[in-house]
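Novice: Sequence first, predicted coordinates after that:
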Amino acid sequence: MRKILKSLIIMSFILASQLTFAGSFVDSATVTSVEKVFKQYRVDEPYQECYIKESVQSGDGSATNELMGAVLGGAIGNKLGDGDGKDAMTIFGAFLGASLANDAEKANGTGAVVSQEVCENKVRQVIEKRLSHYRVTVDYDGREVSFSSKKRPYDDVIKIEVSIEGL
């Protein structure tokens, strides 16, 4: 226990003797140059792309032809059917008549061409060049020193903070 205590005391004396001297003060320096430093940023830019879409609208837009085909087909199926199959033939005839009327309407080319404007929202990435900071170079006591600054210095002489560290 005594060895540990002695070791801790010796270590604290060694650390205390190694303390550094540090200080800072404000002084003036002459600005020799100011450079703008830019960075590139990737930015999403939305835009809208529009075009004309043409489509063929088949038929005349009404179901009259199909209904008439179903009625005629059902009537023919009813005449052809016998006994228990009469109902089945009537339904089959109605479906077949409606289908044939629809196909005939499409084959006649009675469809109209419909033009419609279609717009799509899209995003493209663009690279923008933006001001990041200023690289300021000053002459201080015959030495050229550079540093970064968010603000642009407008005076020829500026105040700087000088830090001194020594062992």
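Specialist: Great, that's in hand. Numbers count the residues shown, from 1 in each chain.
Novice: rest of the way, CA atoms for contacts and neighbours
Specialist: Will do.
Novice: wait, isn't residue 22 in contact with residue 165?
Specialist: Yes: proximity of residue 22 to residue 165 meets the contact threshold set by Cα atoms under 8 Å, at 4.4 Å.
Novice: Which of the three states applies to residue 151?
Specialist: coil (DSSP: H, G, I helix; E, B strand; the rest coil).
Novice: also this one, for the comparison:
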Amino acid sequence: MKKSTLLLAATLSTVTAVSMADNSFYDKARVINSQPLYETVRVNHPEERCWNERVEHRGGSRSDSYTPSIAGAIVGGVVGNQFGKGKGKDAMTVAGVLLGASVGNDLGKRPGRSYVTSERRCESVDNFREHEELVGYRVKYRYNGQVFHTRTSQDPGKFINVRVSVAPTEGANYDFREYD
């Protein structure tokens, strides 16, 4: 909007307000009916819900070292040496070493023991609640024999203040100067 249009609108509203101030007054009107107005309001009250959960933990491999393989080879060699005779004794010892090393390697890579713990888990859950909230009053009042309606923020009681403006009807030639 142009500045000149805004300036014109502001000037006209000021002139109108000043003119009306000269020809208006305040009075009381009788309230016929006053009804409270309610609005349903929905409010979120988030809640934290927690529970205990069982969690299973599996142990990793027991060892990444060569110790199980070496120990298996030694035990396998000793056992193999007990069964052979002559040149077969050497073959049984070698077979025992290889088999023992393989078994030791497999045992070393076997997972450790698993165990279960209880861990607390929590989450936020929306919890909406609705309630009625007073937002104002619908007021029906009578002034000078005529019935009017309005909305107020407070209950007016038996009477409501009104501003009365007096002006000639359209087309009349008048000015606002005071005459003695």
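Specialist: Great, that's in hand. What you see is a predicted model; the values in this text were computed from it and never measured.
Novice: Looking at structure 2, which strand is longest?
Specialist: strand 24-44 (DSSP state E).
Novice: which helices and strands does it pack with?
Specialist: Secondary-structure packing of strand 24-44 of structure 2 (3 or more Cα pairs under 8 Å, 6 or more residues apart in numbering; DSSP states H and E): strand 128-143, strand 159-165.
Novice: neighbouring contacts of that strand?
Specialist: Applying Cα atoms under 8 Å, 6 or more residues apart in numbering, the set of residues contacting strand 24-44 of structure 2 from outside is 126-143, 155-166.
Novice: buried subset of the residues you listed?
Specialist: Buried members of those, counted by 16 or more other Cα atoms under 10 Å: 136, 137, 138, 139, 140, 141, 142, 155, 160.
Novice: how big's the offset between stretch 122-139 of structure 1 and structure 2?
Specialist: In the superposition with structure 2, the average deviation recorded for stretch 122-139 of structure 1 is 2.2 Å (mean Cα distance after the TM-score superposition for structure 1).
Novice: who's in contact with that stretch?
Specialist: Residues contacting stretch 122-139 of structure 1 (Cα under 8 Å, 6+ apart): 29-49, 144-152.
Novice: what about residue 144 of structure 1, which helix or strand?
Specialist: Residue 144 of structure 1 belongs to strand 143-149 when assigned by DSSP states H and E.
Novice: what's the matching range in structure 2 for that strand?
Specialist: Aligned by TM-score structural alignment, strand 143-149 of structure 1 falls on residues 146-152 of structure 2.
Novice: And that stretch, what's buried?
Specialist: For stretch 146-152 of structure 2, burial by neighbour count (16+ other Cα under 10 Å) applies to 151, 152.
Novice: What is the top helix by length along structure 1 packed up against?
Specialist: Ordering each helix of structure 1 by length in residues (DSSP state H) puts helix 85-107 first. In this structure, helix 85-107 of structure 1 packs against helix 64-80, with contacts taken as 3+ Cα pairs under 8 Å, 6+ apart.
Novice: If any of the contacts of stretch 122-139 of structure 1 are buried, put those into a ChimeraX selection.
Specialist: Here is the ChimeraX command that selects only those of those that count as buried (16+ other Cα under 10 Å):
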select :29,30,31,34,148
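Novice: residues in contact with the residue nearest to residue 50 of structure 1 when sequence neighbours are not counted?
Specialist: With Cα to Cα, 6 or more residues apart in numbering as the criterion, residue 50 of structure 1 has its nearest non-adjacent residue at 4.1 Å, and that residue is residue 119. The neighbours of residue 119 of structure 1, taking Cα under 8 Å, 6+ apart as the test, are 48, 49, 50, 51.
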